[in-house]
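Enquirer: Here's a sequence, model it:
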Amino acid sequence: AFYGKGGIGKSTTSQNTLAALSDLEQKILIVGCDPKAVSTRLILHAKAQDTILSLAAEAGSVEDLELDDVMKIGYKDIRCVESGGPEPGVGCAGRGVITSINFLEENGAYDGVDYVSYDVLGDVVCGGFAMPIRENKAQEIYIVMSGEMMAMYAANNISKGILKYANSGGVRLGGLICNERKTDKELELAESLAAMLGTRLIHFVPRDNIVQHAELRRMTVIEYAP
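Expert: The predicted structure follows:
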């Protein structure tokens, strides 16, 4: 699972990582757990995928949906699902994550998949957003952060959530991924935070405009400029 502060680039980072994995002939399912529903758009070359919650609202309930209604196939046959969220100010987005994951399990979405990736909003580690951590849905959590204070604050909070459930389940913090924002001493700050959390800095992603160029075309970098 990929966690991180809103706007930090976790959806872009996760989709680029998964596109590279799919080039290695791995079968992948992406489960977007962010109300913005932007976890799959680079894979699908689309604006935003219809979400489980919005489709359920149209159909009447989640029980009225079929797996084919909510799952789209994108780049290199990557399977894509977005849980979505309620209208702003109404309901609980975390509850939507729980509903969506339960629906996917009941309908066999995980069959024949090598990797399942959860792309999760990490500003608020409430019960719903913590579900991949709490109920052993994810084995490894990667936190996307930068040298900015609030991004590191969110990373620390997410780590607390992982620690809370690590003993009761198999979930572990895989490491930090630093998305460079050109702040002062960013690499040193990221390495220092990783050391304090007892983890490692997996990768320091240098800022490069090619990522934005690819995003404008709704593509991953590996597809846009292989």
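Enquirer: drop to CA atoms for contacts and neighbour counts, all remaining ones
Expert: Noted.
Enquirer: tell me the contacts of residue 18?
Expert: Under the criterion of CA atoms under 8 Å, 6 or more residues apart in numbering, the neighbours of residue 18 are residue 28.
Enquirer: Tell me how far it lies from residue 30.
Expert: In this structure, residue 18 and residue 30 are separated by 9 Å, where distance is defined by CA to CA, to the nearest Å.
Enquirer: Likewise for residue 223?
Expert: Distance from residue 223 to residue 30, counting by CA to CA: 17 Å.
Enquirer: who has more neighbours, those two?
Expert: Here residue 223 and residue 30 are set side by side on neighbour count (other CA atoms under 10 Å), and the busier one is residue 30, at 23 against 15.
Enquirer: In which helix or strand does the more buried one reside?
Expert: Assessed by DSSP states H and E, residue 30 sits inside strand 28-33.
Enquirer: want to put them side by side, so please do this one too:
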Amino acid sequence: KYANSGGVRLGGLVCNERKTDKEYELAESLAGKLGTKLIHFVPRDNIVQHAELRRMTVVEYAPDCKQAGEYRTLANKVHNNAGNGTIPTPITMDELEDLLMEHGIMPTIDESQVGKKAVEA
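Expert: Got it, this is the predicted structure:
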């Protein structure tokens, strides 16, 4: 609604891995639908929780670990992407649901059941 009048742009998406099926592919597809790109896919690593328990960042806690390297790579990508933002293409909830169904994340919806209570279905 306000995208054309404001100076804010979308530089891209960052996906924090949750270890779900087809997660990377879904993030790439969503970025494409929005007219942007997936800047970085951050892998999940339990070292994050170990650092959090100590109230530290991963880079502070274990600066030489692989996850710290991922965060450095992400920081460089974000920095190098400055000024390359776009106004995202809006998508509807139906388009988002279609995307989830395309990737097998959400079962196909039986439209005749939409809005029906459990006792009616």
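Enquirer: corresponding residues in the second structure for the strand holding residue 30 of the first structure?
Expert: Per the alignment by TM-score structural alignment, strand 28-33 of the first structure matches no residues in the second structure.
Enquirer: after that strand, next one along is what?
Expert: Note on strand 28-33 of the first structure: by DSSP H and E, the next helix or strand toward the C-terminus is helix 41-44.
Enquirer: Provide the aligned range in the second structure for the helix or strand following that next one.
Expert: Heading C-terminal from helix 41-44 of the first structure, the first helix or strand you meet, by DSSP H and E, is helix 52-59. Using TM-score structural alignment, helix 52-59 of the first structure lines up with nothing in the second structure.
Enquirer: neighbours around the aligned partner of residue 181 of the first structure in the second structure, how many?
Expert: Here residue 181 of the first structure is matched to residue 18 in the second structure, going by TM-score structural alignment. A count of neighbours around residue 18 of the second structure, defined by other CA under 10 Å, yields 11.
Enquirer: Over to the one 4 residues further on?
Expert: Neighbour count for residue 22 of the second structure, taken as other CA under 10 Å: 12.
Enquirer: likewise residue 191 of the first structure?
Expert: The criterion is other CA under 10 Å. On that basis, residue 191 of the first structure has 19 neighbouring residues.
Enquirer: in what helix or strand does the aligned partner of it in the second structure lie?
Expert: Taking TM-score structural alignment as the alignment basis, one finds that residue 191 of the first structure is matched in the second structure by residue 28. Mapping residue 28 of the second structure onto the secondary structure by DSSP H and E places it in helix 23-34.
Enquirer: what do you get for residue 94 of the first structure?
Expert: With secondary structure defined by DSSP H and E, residue 94 of the first structure is part of helix 93-106.
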